[in-house]
Every structure is written in structure tokens, then in C-alpha cells.
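Colleague: Structure of the sequence below:
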Amino acid sequence: MPTTDKLRPRRSCLYMPGANARALEKAQSLPADMLVFDLEDAVAPDAKVEARETVAEAVRSRAYGQRELLVRINALESPWGRADMDAALQAAPDGILLPKVSTAAQVRAADQLLKAADSQAGLWAMIETPLAILNIREIAATAQETRLLGLVVGTNDLAKELQAVTDPSRSAFQVHLALTLAAARAFGLVAIDGVFNDFRDPEGLAAACEQGRLLGFDGKSLIHPAQLETANRVFAPEPGAVAQAQIIVEAFALEENQGKGVIQVNGKMVELLHLEQAQQLLAIARAIEAVNAG
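Modeller: So this is what the prediction gives:
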């Protein structure tokens, strides 16, 4: 099974409507770490076939540089899902985003199609139903046998299914977010937070991104290019944290600290687990610098 590239920046995950060829072209220059070409919610039933062709052509263009390209297909159980999957795999995106995954069996079924097509694409699962939350461990555990790479929270659909009232602190979703994140981390998966709907409210977006970062998510789902700057900034390592991580790495590298499990850095006791965290943070910071430079 593939190993998730945890050091690849995934601060911003921008949904683009698959039926809008002009928007897909514009995405070639947007500073998004991930682009999701959407064939599901963003496309009306009578436009599904045309959108499928538009998205496949966009993916085949290879015009998106280092951006990670996912195609969100319609559910395999729907009238369009299998054709979406076939067209997407032929175009060879980086990943397939499965909507409304509620059971481990749905991930396994999609994985079988990837294997049959000899595809190198990864699988990503939308977690947006109550049943998905109840089955979250089993869904995440399929990473041990499938190409599942990440979980993406769908808070809008969760709100609908739960009949929840949303508020700025997302009180209704705290358990769902925490369980999804725990499952992702338990099985080595990337975890992407849900969307913030009001793209004209940068302060609200910043607060939502900060909440997601504090919970431990790798990045934020976005619905508008205007949200990119905020997500990229909030989910990037802070300069002070990068500087401290460098100090920890250099301290453990000193000859007198070789073989030690615990050392003192700036008056604080630092363990090997802190060294590992520091090394990962520095690697992510370097990867973001490379993306920005490219």
C-alpha cells in the first residue's frame, strides 16, 4: 500500500466546479496546495456528462504544476459514479475523492477499481454522514489494505444529516471532527477540515482555520480562491516555531548529546519525541518554501 506523503503541503484544498472550464483554467495559477475538480455537488444532473469530459481534459493537460489534483466523483452507487471513475482514472489525477463514504466496503470497492485500472492514484474519503462517524475507525483502517490516503470532513452535509445548528465555534461538530482526526492519525492518513461558507468573511475564516489547526488538521477545505491566502498562512508553521525546531535539531546533533533521550534546551527538558516533531516541522516548512519558490 502507498505511504502517505505527510510532508507534502496540504494547507489549502480548493474545490473547483467541474462544469466550469474557465474556472479550471484559472486554477492553474492559484496558490492552492490541493485542487478538487468536483463532479458531484457542484454539477447539476443534466451537466454531469459534459463536466466529466471537461475535468478529464483539464487533468490530462498537466498544466497545474506542483498542485495536488483530486477529482471528486459522484458516488459509485449513483448513475454517474462508475463513468466518472473510469474517465478520471484514464486522465490520471493524483487522487480520487469519494463522496459520502459511510462504510469501509465503499472504500474497498473503489480500491478494486483502481487496482483493475492499474492506477497510481490515491483514494480520499469524504466524511460527511452520521454513519461515517460511527464507522470511522473501520473506514480509516482500510488504509492498511487499500490506496486510502486521507479523510476530508464534509461539514455542510453533516449539518444537514444531523439537523444541527451551526455556530461560529462549530459546537455541533466537535466530536465528529475529533473522531475523524483521531482515526486519521491512528492509521497514518492526512486529515482535511471542512469548509467555511462565507468567503466574504476573512476574520471568520481565519478563526475557523485556527480552530482546525489547533485540533490538528493538515489543512482546510475551501470554496473560493479568496480564501487561499488565509488557509495557507494559518496552516503553515509559524516562524517562531520553525526557529525553535531548528534549535532543538541542532542541540540533539551536538557531540555531547549523542545517544541521549532527554536533553536541556533553553532551560526546558526536551525528549526524542520533540526532536521527531521538530524534524517534521522543518521538513514541512522546507516543502512550503519549495512550493512558494516554484
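Colleague: contacts, neighbours, all on C-alpha from now
Modeller: Noted.
Colleague: quick one: the residue nearest the centre of the chain from residue 9, how far?
Modeller: Taking Cα atoms, centre = their mean, the centroid of the chain lies closest to residue 192, which sits 3.9 Å from it. Residue 192 sits 11 Å away from residue 9 when distances are taken as Cα to Cα, to the nearest Å.
Colleague: doesn't the residue nearest to the centre of the chain fall inside a helix?
Modeller: No: note on residue 192: no helix contains this position according to DSSP: H, G, I helix; E, B strand; the rest coil, which reports strand.
Colleague: OK, contacts around it?
Modeller: 13, 150-153, 217-221 (Cα atoms under 8 Å, 6 or more residues apart in numbering).
Colleague: To compare with the earlier structure, here is another sequence to fold:
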Amino acid sequence: MTQQTTFRPRRSVLYMPASNERALAKAATLPCDGLILDLEDAVAPDAKDVAREQACAAAQTGDYGRREVTIRINAIGTQWHEADLAAAAKAGPDAIAVPKVNSAAEVLALVEAMERAGAPDHTTLWAMVETPIAMLRCHEIASASPRLSVLVMGTNDLVKELYAEHVPGREPLLAALGTALLGARAAGKAILDGVYNDVKNTEGFLAECAQGRQMGFDGKTLIHPGQVAGANEAFAPSEQAITDARGVLEAWEAGGSGGVVTYNGRLIENLHVESAQRILTMHEAIQALEEA
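Modeller: As a prediction, the model looks like this:
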């Protein structure tokens, strides 16, 4: 399994409609880890051109500080796709998110088009996986190119494609969520959970955040600023987890990094040490991000 070379917090990644100037300005004040300036679902057909111009201009301002800025373009095969991709590549955001990516061949074609349009090296590709065929090809998609850095679950479209229903606990989606996670982790890529639709149901949202974190997602995509704080807390290591991680590393070092080592009565092995190191790396990266 390939490992990510650096850790970047993506606990909360908020969609913002790029056709709405006020929303773009407000995004610079929100404590989210990332932003997706949206040209797709949140934008009416007659506003697509304006949204494209505004998203590209916003991505170049530097106003978003520490936040990872992504532009979601319209899907392959739509009338706006090519113009969106070319403009976003020239704007040079942190990433370009593409909906409904279904194969490694599409990833390679997208990367080639980004490079042809002059995308700088720091602009990566985020592939949205939201169809049954994408679920079955998640590892193929995630490992297709080094330029692809993140998979994004499109759970609303997936529910529609499966003829499933949105229910608490997401039982109809668990197989797909797990399959996507396996594909992303096997390729050493980050993966973001899908959105939670009922912005007034805080309890349900927090339960879904907890589920996503327990499954192994890096963070959650969001549709409302009010969801940011909950996602940030859910996808960060708890104080107890940080304390335990430090304790595990101290015990391991004190034991000479070998033999029988215990912490709080539990046997410690290499796998526990690696998990502890990851928790502390995540904690330190979040601290650095929040202090920036």
C-alpha cells in the first residue's frame, strides 16, 4: 500500500455556490479546512458562465488563507465541462473536483487535459465517485495517477442510482462506503464522506460524522456553514486519543522499541505504534492549520 507523504487536514470541506458572490466572500471567514467552489449542482444553467469566472477569480485572490480551495467543475460530457476544466486549470486552485468519475481512463484523460491547459504542479485532481460502476472500480480510479489526491463520495447520486433510500445509519450504503474506503486506502489516497442533507437535524448530522470517522474517512463534505464545527470536532483526534498515543510512544521508546511492551495493561506492537504516530501527526497538522 502506498502511503501519503504528508498529512493535510480535511475534516470539513464545504460546498459553496460559485454563482453567489456573497457566499464566496463569506467562505473566507469560515473555520472549515477546505472549500469546494461549485460550478455544478448548486448553479443554474444560465449562471454557469458567471459562476466559472467568479470561482476562478476567487481561487486566485489568496483571500482563503489556510483553507484548501477546490473548484468543482461540471461532469465529463456536459456542455460546460471543457471550458470549466480549462479555466480552472489556469486559475490554479489547490484542486479541481470532477463529478461522476467512473474509470482510470477518465482520470488519465482529466489529468492530461489539466496539464494541457497549464495547471500548475500544486493543482491536484479530486475524483467524485457516485455511481455503482465507480464503486466497483474505486481502487483503479484512486491509483490511476499520482495527480489524483482525493476521492469524494457522492452519496446523494449513489442513493439514486442504487434505488435506495436515505435512512439513519445509512445501511443501504455501507457496502459502497466500505468498498470506496478500501480502494482509497489501498492506493494511499484521502477519501471524504458524502454530504448530510437535513441541515436542521444536528443530532443526525453528528451521528453520521461519528459513523464516517469510525469507518475511516478523512473528513466530510458539507452543504451548510453550520455543519463546520461539528465535522471539525468529529474528525479530529479526541484529547483521550492524543494522550493515549503519546503514552504508547513513550512506552515503546522506554521498552527499547522491542520485546514485550505494555501501556495501561495492553500489549503494544508495531501496529499500535504506527496508529499512535498517525494520530499525533494528525493532531499536529490540525494545530498548525488552526494557528496559521
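Colleague: what's the mean gap between the longest helix that structure 1 contains and the aligned bit of structure 2?
Modeller: Scanning structure 1 for the longest helix, with DSSP state H as the assignment, gives helix 272-293. Mean deviation of helix 272-293 of structure 1 from its aligned counterpart in structure 2 after superposition (mean Cα distance after the TM-score superposition for structure 1): 1.2 Å.
Colleague: buried stuff in that helix?
Modeller: Of the residues in helix 272-293 of structure 1, those with enough neighbours to count as buried (16 or more other Cα atoms under 10 Å) are 275, 278-279, 281-286, 288, 291.
Colleague: Break down structure 2 into its helices, ranges please.
Modeller: Secondary structure of structure 2, counting by DSSP H: helices at 21-27, 48-59, 81-91, 104-116, 132-136, 138-142, 155-162, 174-187, 202-215, 228-234, 239-254, 270-291.
Colleague: circling back: what remains of the contacts of residue 192 of structure 1 once you look at structure 2?
Modeller: Using both residues aligned by TM-score structural alignment, their matches' Cα atoms under 8 Å as the contact test, the members of the contacts of residue 192 of structure 1 still in contact in structure 2 are 150-153, 217-221.
Colleague: what residues are up against the aligned partner of residue 34 of structure 2 in structure 1?
Modeller: Structural alignment places residue 34 of structure 2 opposite residue 34 in structure 1 (criterion: TM-score structural alignment). Contact partners of residue 34 of structure 1, counting by Cα under 8 Å, 6+ apart, are 10, 12-14, 67-70.
Colleague: hmm, back to that, neighbour count for the contacts of residue 192 of structure 1 - can I get that in JSON lines?
Modeller: JSON lines is the format used below for the contacts of residue 192 of structure 1 (neighbours: other Cα atoms under 10 Å):
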{"residue": "13", "neighbour count": "28"}
{"residue": "150", "neighbour count": "23"}
{"residue": "151", "neighbour count": "26"}
{"residue": "152", "neighbour count": "27"}
{"residue": "153", "neighbour count": "24"}
{"residue": "217", "neighbour count": "26"}
{"residue": "218", "neighbour count": "21"}
{"residue": "219", "neighbour count": "27"}
{"residue": "220", "neighbour count": "33"}
{"residue": "221", "neighbour count": "27"}
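Colleague: mind listing which of the residues you listed are in strands?
Modeller: Secondary structure from DSSP state E places 13, 150-153, 219-221 of the contacts of residue 192 of structure 1 in strands.
Colleague: Kindly reformat these as a markdown table containing distance to residue 227 of structure 1.
Modeller: Shown next, in a markdown table, are those (distance: Cα to Cα, whole Å):
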| residue | distance to residue 227 of structure 1 |
| --- | --- |
| 13 | 10 |
| 150 | 21 |
| 151 | 21 |
| 152 | 17 |
| 153 | 17 |
| 219 | 12 |
| 220 | 10 |
| 221 | 10 |
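Colleague: out of those residues, who's nearest residue 89 of structure 1?
Modeller: residue 150 (17.9 Å; Cα to Cα).
Colleague: For the closest one, which residues are in contact?
Modeller: Residues near residue 150 of structure 1 by Cα under 8 Å, 6+ apart: 123-125, 184, 189-192.
Colleague: mind redoing it with 10 Å?
Modeller: Residue 150 of structure 1 is in contact with 4, 95, 97, 122-126, 140, 143, 184-185, 187-192, counting by Cα atoms under 10 Å, 6 or more residues apart in numbering.
Colleague: With residue 258 of structure 1 instead?
Modeller: Residue 258 of structure 1 is in contact with 251-252, counting by Cα under 10 Å, 6+ apart.
Colleague: Aligned to it, what sits in structure 2?
Modeller: Taking TM-score structural alignment as the alignment basis, one finds that residue 258 of structure 1 is matched in structure 2 by residue 256.
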